[in-house]
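Student: Got a predicted model here, sequence first, then my questions.
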Amino acid sequence: MSTELDITVAERRPLLVVLAYSGELNLRTSGEMPATALALAGDDHPHVVLDLSGVPFCDSSGLNALIVLYRRLHTNGGTMTLAAVPDRLGRLLTMTGIDRLIPTHPTVEAALAAHPTPS
């Protein structure tokens, strides 16, 4: 798996977008991540589901980037949900308490089913 971070639009629905991440979320790759995610989501999609199944590694700067993105979305009335979180990242979210702030689901399908936006 690449050490670069690639973010692509996996699905668009009214008011909601699924962004698929692949690669490491670390000091080198996380700096522009929030702005890139917001640009990909666009103004018409305030609710974002992040598919993290392709992220084998996330350090503290990557975790900070997720929090920055969450805050930017939340400030503008949007939401952020994490899906398919790898075990190692899931443990990091639990140890830091971030799992109580940002909802997580085992799959993208579960995240979409739990989301209150229209399909």
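Tutor: Cool, the structure landed. Residues are numbered from 1 along each chain as shown.
Student: hey, let's count contacts and neighbours off CA atoms from now on
Tutor: Will do.
Student: where along this protein do the helices fall?
Tutor: With DSSP state H as the definition, the chain shows helices at residue ranges 33-41, 60-75, 87-96, 108-114.
Student: looking at those helices, which is closest to Leu50?
Tutor: helix 108-114 (8.1 Å; Cα to Cα).
Student: In a markdown table: the helices of the chain, plus mean neighbour count and distance to Thr81.
Tutor: Rendered in a markdown table, the data for the helices of the chain read as follows (neighbours: other Cα atoms under 10 Å; distance: least, Cα to Cα, whole Å):
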| stretch | mean neighbour count | distance to Thr81 |
| --- | --- | --- |
| helix 33-41 | 17 | 13 |
| helix 60-75 | 17 | 9 |
| helix 87-96 | 13 | 13 |
| helix 108-114 | 16 | 7 |
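Student: Which one of these lies nearest to Val49?
Tutor: Set against Val49 and scored by Cα to Cα, those come closest in helix 108-114, at 7.2 Å.
Student: take the one below as the second:
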Amino acid sequence: MTGRSPIAQDESTGWDSAGQLRCEPSRFGYRIVLVGEVDLTMSQEWEPIFGVLSDGEPSDVTVDLSAATFIDSSVLGAFVRLHRTVSARGAELTMTGAEGSVLRTISLAGIDRLIPIVPVLET
């Protein structure tokens, strides 16, 4: 299990590097941002996101992984569920900003064949 000790905040985002997750509107639909180490300990934080995506207007969703340093299999499962939720509503799910071990984890699981990884776009 990953520790969640306090870490210095990034002044540009106001977030620290401990695992964090948020969903926000963007000009393209919704943007889901993962920061730091996101793992099973954060599984309940996905539920409000699925609620927003299921209850609102069908919208495209971009998962921004540019600040993520680690993801585990629970996050991969959330990505598959996101794909099903968004696709069922006739919208598109994409990922952006995946690098290093995060990109490797996504590729090894084959998630990049299900959900396209696009270049970083201004949201």
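Tutor: That came through fine. Fair warning: this is a prediction, and the values are worked out from it, not measured in the lab.
Student: Got a TM-score for the two of them?
Tutor: The TM-score (TM-score structural alignment, normalised by the length of the first structure) is 0.74; 107 aligned residues with a Cα RMSD of 2.2 Å.
Student: out of everything not next to it in sequence, what's closest to the aligned residue in the second structure for Val108 of the first structure?
Tutor: Structural alignment places Val108 of the first structure opposite Leu121 in the second structure (criterion: TM-score structural alignment). Closest residue in space to Leu121 of the second structure, ignoring its immediate chain neighbours: Thr96 at 7.8 Å, by Cα to Cα, 6 or more residues apart in numbering.
Student: Am I right that Leu69 of the first structure is in contact with Pro34?
Tutor: Yes - counting by Cα atoms under 8 Å, Pro34 is a contact partner of Leu69 of the first structure at 4.8 Å.
Student: Quick one: residues contacting the residue nearest the centre of the first structure.
Tutor: A centroid search over the first structure (Cα atoms, centre = their mean) returns Leu50, at 3.2 Å, as the residue closest to the centre. The contact partners of Leu50 of the first structure, by Cα atoms under 8 Å, 6 or more residues apart in numbering, come to Val18, Leu19, Ala20, Tyr21, Met80, Thr81, Leu82, Ala83.
Student: One more: Thr8 of the first structure?
Tutor: With Cα under 8 Å, 6+ apart as the criterion, the residues that contact Thr8 of the first structure are Leu19, Ala20, Tyr21, Leu40.
Student: Could you export those residues as CSV, including distance to Leu63 of the first structure?
Tutor: Written out in CSV, the entries for the contacts of Thr8 of the first structure read as follows (distance: Cα to Cα, whole Å):
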residue, distance to Leu63 of the first structure
Leu19, 16
Ala20, 16
Tyr21, 14
Leu40, 20
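Student: Top of these by number of neighbours, please.
Tutor: Each of these was scored by neighbours using other Cα atoms under 10 Å; the highest score is Leu19's, at 24 neighbours.
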